[in-house]
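Visitor: predicted model and sequence follow; I will ask about them next.
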Amino acid sequence: MNGIRQRRAAGAALITAGGVYFVAEFIAAAAWTDPAYSYTHHFISNLGVHGPLTAFGQYMYSPLAVVMNIGILLVGPAALLGVTLLRGLPGVRRTALIVTAAVMAAGMALVAFFPGSGDDGGTDYHGLGAALAFIVGNIVSILIGRNSRFLGLSPRLGRILVLFGIVGLVSLVAFAAILASGAGVLIGLSERGIIYPFLAGFILTGAAIRKQAGR
């Protein structure tokens, strides 16, 4: 694969990594009509649970849970492929980025294969996967941003990606605090504050790389 084609493929994979999640979430949420799904109140994980069941004080019934779980499953491999195809990173930096992307992909896979809340007393593989995906996904965004000069990305985009990663990690702390308090106020919004930034970062990075490669 020549350089231009490789950059185009890397860009397409990163755009897919973010885009497939947002599409899957929208479709699954739109199918949940009784009661209507709330992006600010309901957990993201609810969309992957067909149910019906109640856990952590929330009713879960997602008619298109399979769509959400497939979308989540595809995020990891697409992002891993994208960062693997990136050109210009020195050896250690490239290895660090690929390893973190692989850990994120493993976390996404656990979330997809073990949908649920972890509120049943068993081993919480779903929670473990979510923690890996949430934390490491934001680290991937920060690493891409910090290495923007090697990747041919603009300094401005690099700063945005680092900011996205920081916002995601701060949102993780806020989400954990709300969950621990039991208040549940805007818990769905705070959870989205963790994952949306780095997924948007993947899309922006992919679009910039595609533009550089002349589409």
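Guide: Sure, I can see it. None of the values given here were measured: they were computed from a predicted structure.
Visitor: from now on I want contacts and neighbour counts done on CA atoms only, so please keep to that.
Guide: OK.
Visitor: tell me where this protein has strands.
Guide: In the chain, strands defined by DSSP state E lie at 53-55, 58-60, listed in chain order.
Visitor: who does the last one touch, helix- and strand-wise?
Guide: The elements that strand 58-60 packs onto, with contact taken as 3 or more C-alpha pairs under 8 Å, 6 or more residues apart in numbering; DSSP states H and E, are strand 53-55.
Visitor: ok, and what's touching the strand it packs on?
Guide: 59, 60, 61, 117, 119 (C-alpha atoms under 8 Å, 6 or more residues apart in numbering).
Visitor: return the member of the residues you listed nearest to residue 129.
Guide: Using C-alpha to C-alpha, residue 117 comes nearest to residue 129 of the contacts of strand 53-55, at 11.5 Å.
Visitor: distance-wise, check that closest one relative to residue 48.
Guide: The gap separating residue 117 from residue 48 is 10 Å, by C-alpha to C-alpha, to the nearest Å.
Visitor: for residue 186, same thing?
Guide: Noted for residue 186: a distance of 19 Å to residue 48, by C-alpha to C-alpha.
Visitor: let's bring in a second model and compare:
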Amino acid sequence: MRTIIRSGPTARLGAILLFLGPLVSWAAELITAAAWQHPHYSPFYNWVSHLGLTGPSQVAFGQIGNSPLGAVMDTGWVLYGILLIVGALLTFDLRRGPRPITILVLAIVSGLGVSLVGIFQGSNADVANGLIAFHQFGAQGVMLAGNVMAIVVGASGARIGLGRGRRIASIVLGIVGLVAFPVFMADVFTGWAWNIGMFERAVIYPIMIGHVLLGSGLLVARQTSLRQPVAVGR
């Protein structure tokens, strides 16, 4: 079956970047959440984006935002977006038809989306000056494009070199994220806002786990191909 992945060190570097992106974001989230002291930060109740709020404590979107290390979270999101886009560019061979092109476009939309979340905050100031539109566009863009990417990657897994388990997991993760998205949006727009952080993460984390599976799967596939003996003709 014809591969849609580049060969050589370029592809290996791309796989490493795809793998590292979500890990960088998770590390930034853990560090930032640990620094949040008053009131207690809950990953179930609090918005993820409130971790990126800088400046004084404020009430934004119905919750108190008080993140002393908000800049760390914002940096983590921007780095994640950059690593995702560059990693996909280095990994997928666009000469191989529509599949790699589709995955790359989804990766770019996702990368730009998560970067916009880090650059434009969900703060009262950005609501007042209208910049909140970029934050919302970025958040919803990555939520949709990221989960669709997971499904497309899983469906194209054989051409990427992913094992059967990773292919199925990627598809399931994407479906879970897409199903959770309208539930999350309903929780937002009805004003119920029950455990908003939990539903938000139910949309976001499948994307991040999918990128970990993709990057690690590419690295495993590369190591396996290097170990395979080369047949020598008589």
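Guide: Now that the structure is in, tell me what you want to look at. Only a predicted model underlies this, so the values are computations on that prediction, with no experimental measurement involved.
Visitor: TM-score for the pair, please.
Guide: Once superposed, the chains reach a TM-score of 0.92 (TM-score structural alignment, normalised by the length of the first structure), with 214 aligned residues with a C-alpha RMSD of 1.9 Å.
Visitor: related to what we said a few turns ago, which ChimeraX command selects the buried ones in the contacts of strand 53-55 of the first structure?
Guide: Applying 16 or more other C-alpha atoms under 10 Å to the contacts of strand 53-55 of the first structure leaves a buried subset, and the ChimeraX line that selects it is:
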select :60,61,117
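Visitor: which two of the contacts of strand 53-55 of the first structure have the greatest separation?
Guide: Farthest apart among those by C-alpha to C-alpha are 61 and 119. That separation is 15.5 Å.
Visitor: so which residue is smack in the middle of the second structure?
Guide: In the second structure, the centroid-proximal residue (C-alpha atoms, centre = their mean) is residue 208; its distance is 4.3 Å.
Visitor: map that residue onto the first structure.
Guide: Per TM-score structural alignment, the equivalent position to residue 208 of the second structure in the first structure is residue 199.
Visitor: which residues touch its match?
Guide: Residue 199 of the first structure neighbours (C-alpha under 8 Å, 6+ apart): 17, 18, 19.
Visitor: likewise for residue 159 of the first structure?
Guide: Per C-alpha under 8 Å, 6+ apart, neighbours of residue 159 of the first structure: 145, 146.
Visitor: so what corresponds to it in the second structure?
Guide: Using TM-score structural alignment, residue 159 of the first structure lines up with residue 168 in the second structure.
Visitor: now do the helices in the second structure.
Guide: 9-35, 70-91, 98-119, 124-129, 132-155, 157-160, 164-189, 196-227 (DSSP state H).
Visitor: including distance to residue 46 of the second structure, could these go into a markdown table?
Guide: As requested, the helices of the second structure are exported to a markdown table (distance: least, C-alpha to C-alpha, whole Å):
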| stretch | distance to residue 46 of the second structure |
| --- | --- |
| helix 9-35 | 10 |
| helix 70-91 | 14 |
| helix 98-119 | 16 |
| helix 124-129 | 16 |
| helix 132-155 | 16 |
| helix 157-160 | 35 |
| helix 164-189 | 12 |
| helix 196-227 | 5 |
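Visitor: residue 45 of the second structure is nearest to which of the ones you listed?
Guide: Here helix 196-227 is closest among the helices of the second structure (C-alpha to C-alpha), at 4.9 Å.
Visitor: what angle separates the closest one from helix 70-91?
Guide: Per axes from the mean of the first three to the mean of the last three C-alpha atoms, to 10 degrees, the angle that helix 196-227 of the second structure makes with helix 70-91 is 40 degrees.
Visitor: tilt between helix 196-227 of the second structure and helix 9-35?
Guide: Here helix 196-227 of the second structure runs at an angle of 150 degrees relative to helix 9-35 (the same axes, to 10 degrees).
Visitor: what are the buried residues along helix 196-227 of the second structure?
Guide: Result for helix 196-227 of the second structure [16+ other C-alpha under 10 Å]: buried residues 196-220, 222.
Visitor: check stretch 24-35 of the first structure too.
Guide: Neighbour-count burial for stretch 24-35 of the first structure flags 24, 25, 28, 29, 31, 32 (criterion: 16+ other C-alpha under 10 Å).
Visitor: mind checking how far the second one is from residue 45 of the first structure?
Guide: Yep, that's residue 25 of the first structure we're talking about. For residue 25 of the first structure relative to residue 45 of the first structure (C-alpha to C-alpha), the value is 10 Å.
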